[in-house]
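Enquirer: Requesting a structural model of the entry that follows:
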Amino acid sequence: MKRIGVLTSGGDSPGMNAAIRAVVRKAIYHDIEVYGIYHGYTGLMNGNIKKMEIGSVADIIHRGGTMLYSARCPEFKTLEGQLKGVENLKKFGIEGLVVIGGDGSYRGAQKLTGHGFPTIGIPGTIDNDIPGTDFTIGFDTALNTVIQAIDKIRDTATSHERTYVIEVMGRDAGDIALWSGLADGAESILIPEEKFEMADILSRLKRGHDRGKRHSIIVVAEGVGSGVEIGKQIQEEMNMETRVTVLGHVQRGGSPTASDRVLASRLGARAVELLLEGAEGRTVGIQKNEIVDLDINEALALPHEVNQKMCQLARELSI
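Expert: Below is the predicted model of the structure:
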């Protein structure tokens, strides 16, 4: 293999640039040409493809977002769109592709492999919802962003003796909510993987209030529902002054943590190695601090699972 491509797709996550850098420099180290595909699968279909050099990825390891940009591309779900992408890859003489992104990006990589084009997936998403890896690129940075925000909100909650409901991202996965809620001592953590009863939340708030507690933090994963509605219900039923903060896209940005930079570098390098070994239709990840790879079909078939022991611990510590 003498020429490979790399693209980022879907929602951006801190550490994507570090992964791009690793792919480019690892490939060049092995005398392989690298072509950057801009704006994800949209750029692949439109032929927005440019050769990258060592200097192309200088000074990006510490930057959030993605230098290759990203885009959602419903057209790539069609056979016509996929074949157009393969045609452009062949036009540029690209023999293998590295795709950095989440679940939707993996499905695009799966389709390309099905059309006979060697593709390797790298898990880049703040949601931490890709099976086969303990952590995805961007999760640690997003988590720390949320924790810093909750720390600041708690100061205000304490000063004004209020209950705060904080809605965090994660799509249908509750990892950001669970980890940040546990790290910040939230009284209740609502995640889509576990059913919750509003009566239980209200009971926890009442117990705390009866023993003299005058402020509380409730973390809600967006996949559960609206934090605004939950906050309104708490205020109406408990007659407690309640405020809601929806953290939104601030969670996606920012300089990646050391953990995300190192993870991205390791996964990017391994993706190139797999292409050199003749692999296709694989995804890389990390398990027990060891870099692993598995069939992308298997990864997409596995369900995302939340850490039940952490859920239990959070409940025990928030009595």
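Enquirer: For the rest of this, base every contact and every neighbour count on C-alpha atoms.
Expert: Fine.
Enquirer: Would you map the strands across this protein?
Expert: For the chain, applying DSSP state E gives strands covering 3-8, 33-37, 49-52, 96-101, 119-123, 163-168, 188-190, 216-221, 242-246, 282-287, 290-295.
Enquirer: Excluding chain neighbours, what is closest to Gly285?
Expert: Thr133 (4.5 Å; Cα to Cα, 6 or more residues apart in numbering).
Enquirer: just the strands of the chain: most buried one?
Expert: Scoring the strands of the chain by mean neighbour count under mean count of other Cα atoms under 10 Å gives strand 119-123 as the most buried, with a mean of 31.
Enquirer: packing partners for that one?
Expert: Under the contact definition 3 or more Cα pairs under 8 Å, 6 or more residues apart in numbering; DSSP states H and E, strand 119-123 sits against strand 96-101, helix 103-114, helix 258-276, strand 282-287.
Enquirer: quick revisit: would TSV of the strands of the chain with distance to Gly65 be doable?
Expert: What follows is the strands of the chain, written out as TSV (distance: least, Cα to Cα, whole Å):
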stretch	distance to Gly65
strand 3-8	10
strand 33-37	15
strand 49-52	18
strand 96-101	12
strand 119-123	14
strand 163-168	19
strand 188-190	28
strand 216-221	22
strand 242-246	21
strand 282-287	20
strand 290-295	23
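Enquirer: Mind checking the ones you listed for the one nearest to Leu79?
Expert: strand 119-123 (16.9 Å; Cα to Cα).
Enquirer: Now do the closest one: distance to the chain's middle.
Expert: Here strand 119-123 shows a centroid-to-chain-centroid distance of 14 Å under the convention Cα atoms, centre = their mean, to the nearest Å.
Enquirer: What count of nearby residues applies to the residue nearest to Gly285?
Expert: 22 (other Cα atoms under 10 Å).
Enquirer: I'd assumed Thr283 was in contact with it.
Expert: No. Look at Thr133 against Thr283 with Cα atoms under 8 Å: they stay out of range, at 9.3 Å.
Enquirer: Proceed likewise with the subsequent sequence, for comparison:
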Amino acid sequence: MKKIAVLTSGGDAPGMNAAIRAVVRAAVYYNIEIVGITRGFAGLIKGELIEMEASTVGDIVHKGGTMLKTARSEEFKTEEGRKKAYEILRENGVEGLVVIGGDGSFAGAQKLSEMGINTIGIPGTIDNDLAYTEYTIGFDTAVNTVLDAVTKIRDTSSSHEKATIIEVMGRNCGDIALHAGLAGGAESIILPEAQLGIEDIAKKLKQGKERGKLHHIIMLAEGSGIASQLQEEILEKAGVNARVTVLGFIQRGGDPTSFDRIIASKMGVNAVELLLKNESNKVVGIKDNKIFNMDITEALNMKKPFDNHMYKLTEILSV
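Expert: Below is the predicted model:
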């Protein structure tokens, strides 16, 4: 393995820069030529390759976003688009590719592996929606960003004795809402995996009022409904005019936590070492605080189990 490349694809996640840094520094350490591909698979098709060295990734480990930029590519989903990408890599002497992103990015890596490019995937997505790994890069930072917002919102909610609906990201996986809700003391948490009925929310609102509670935080994962509609239902069923806060893209930004920086660094080095062993079609993950790897196809076919125990904790602690 003489030359490898690295790209970030899909939604950005805090810690991607730490992963890029780890890949580049590991390549330099093992005397492998390294190039960066800007704007993901879209940039690859256009030949947007840049030479990288140890100094290129200096002073980025603590920064959010991705220095390589990211984009989604409809063209890459076509056979013709993937052929262009393959030819660009071959023309530039790239033998191995590290892809940092989510399931869509991994599917792209899988296709390139089938065409003869050694590929390794690193999980970078704030949703934590990849079943094979306990944590994805960016998830911990996103939870802490939401938690900081919840703390501030609770202050004003208590002052005005209001209920507040906080909508967070999580279209198919409610991990951000679940973890931030538990850590932030939310009274009601609504997830794609566990829908909480309006009657239950109204009951909790009533119980809270009866014991003198000054606020009521409702965490809503975006895949569970629309905050404004829930607001109308709460007004109709419980007679409470709840406020709505949609956190949006603030959850994607910010400096990564130490946890995200550390796992990104470990995964980046591991990805390069796998390429050195001529491995391909693999993804790197973390389980029981240990880095491991497995087949991309197998990883993408896994179903993410819902943490019923953690959800039960939120019910117990919100009485």
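Enquirer: which one of the helices and strands packed on strand 119-123 of the first structure is the most hemmed in?
Expert: strand 96-101 (a mean of 27).
Enquirer: on that earlier part again, and the helices and strands packed on strand 119-123 of the first structure as a markdown table, adding distance to Asp172 of the first structure?
Expert: Converted to a markdown table, those look like this (distance: least, Cα to Cα, whole Å):
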| stretch | distance to Asp172 of the first structure |
| --- | --- |
| strand 96-101 | 16 |
| helix 103-114 | 11 |
| helix 258-276 | 22 |
| strand 282-287 | 20 |
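Enquirer: Which among these is found nearest to Ala18 of the first structure?
Expert: Across these, Ala18 of the first structure has its closest neighbour in helix 258-276 (5.7 Å, Cα to Cα).
Enquirer: so the closest one aligns onto which residues of the second structure?
Expert: Helix 258-276 of the first structure corresponds to residues 258-276 in the second structure, going by TM-score structural alignment.
Enquirer: counting residues per helix, which one in the first structure is longest?
Expert: helix 139-160 (DSSP state H).
Enquirer: Can you give the distance of that helix from its chain's centre?
Expert: Helix 139-160 of the first structure sits 19 Å away from the centroid of its parent chain (Cα atoms, centre = their mean).
Enquirer: Pull the contacting residues for Val94 of the second structure.
Expert: By Cα atoms under 8 Å, 6 or more residues apart in numbering, Val94 of the second structure lies in contact with 2-5.
Enquirer: Ile234 of the second structure: what's it in contact with?
Expert: Per Cα under 8 Å, 6+ apart, neighbours of Ile234 of the second structure: 198, 201-202, 240-242.
Enquirer: Surely Ile130 of the first structure and Gly101 touch.
Expert: No. With contact defined as Cα under 8 Å, Ile130 of the first structure does not reach Gly101; the gap is 9.7 Å.
Enquirer: Spit out the residues that contact the two alike.
Expert: Common neighbours of Ile130 of the first structure and Gly101, using Cα under 8 Å, 6+ apart, are Pro123.
Enquirer: Leu112 of the first structure versus Lys77 of the first structure, what's the distance?
Expert: Distance, Lys77 of the first structure to Leu112 of the first structure, using Cα to Cα, to the nearest Å: 11 Å.
Enquirer: for Ala19 of the first structure, that is, sorry about that
Expert: For Ala19 of the first structure relative to Leu112 of the first structure (Cα to Cα), the value is 20 Å.
Enquirer: Same question for Thr156 of the first structure.
Expert: 50 Å.
Enquirer: now do Glu197 of the first structure
Expert: 44 Å.
Enquirer: cool, Ala258 of the first structure as well?
Expert: Ala258 of the first structure sits at a distance of 32 Å from Leu112 of the first structure (criterion: Cα to Cα).
Enquirer: and if you look at Gly93 of the first structure?
Expert: Counting by Cα to Cα - Gly93 of the first structure and Leu112 of the first structure are separated by 15 Å.
Enquirer: what's the answer for Glu305 of the first structure, then?
Expert: The spacing between Glu305 of the first structure and Leu112 of the first structure, counted by Cα to Cα, is 27 Å.
Enquirer: Glu277 of the first structure too?
Expert: 18 Å.
Enquirer: And for Ile234 of the first structure?
Expert: Look at Ile234 of the first structure and Leu112 of the first structure: by Cα to Cα, they are 48 Å apart.
Enquirer: Likewise for Val23 of the first structure?
Expert: For Val23 of the first structure, the distance to Leu112 of the first structure - Cα to Cα - is 19 Å.
Enquirer: Number of residues surrounding the nearest residue to Thr257 of the second structure once chain neighbours are set aside?
Expert: With Cα to Cα, 6+ apart as the criterion, Thr257 of the second structure has its nearest non-adjacent residue at 5.4 Å, and that residue is Thr141. By other Cα under 10 Å, 26 other residues sit near Thr141 of the second structure.
Enquirer: now swap in Tyr30 of the second structure and tell me
Expert: So Tyr30 of the second structure, with other Cα under 10 Å, has 12 neighbours.
Enquirer: which outside residues touch stretch 235-243 of the second structure?
Expert: For stretch 235-243 of the second structure, using Cα under 8 Å, 6+ apart, the contacting residues are 162-165, 198-199, 202, 205-206, 231-232, 234.
Enquirer: actually stretch 23-37 of the first structure, not the one I wrote
Expert: 1-8, 43-44, 47-54, 57, 68, 94, 265, 268-269, 271-272.
Enquirer: before we move on, what about stretch 69-89 of the first structure?
Expert: For stretch 69-89 of the first structure, with Cα under 8 Å, 6+ apart as the criterion, the contacting residues are 8-12, 38-42, 44-47, 95, 108, 111-112, 115, 117.
Enquirer: So which of these are in helices?
Expert: Short answer: these in helices (DSSP H) are 40-42, 44-46, 108, 111-112.
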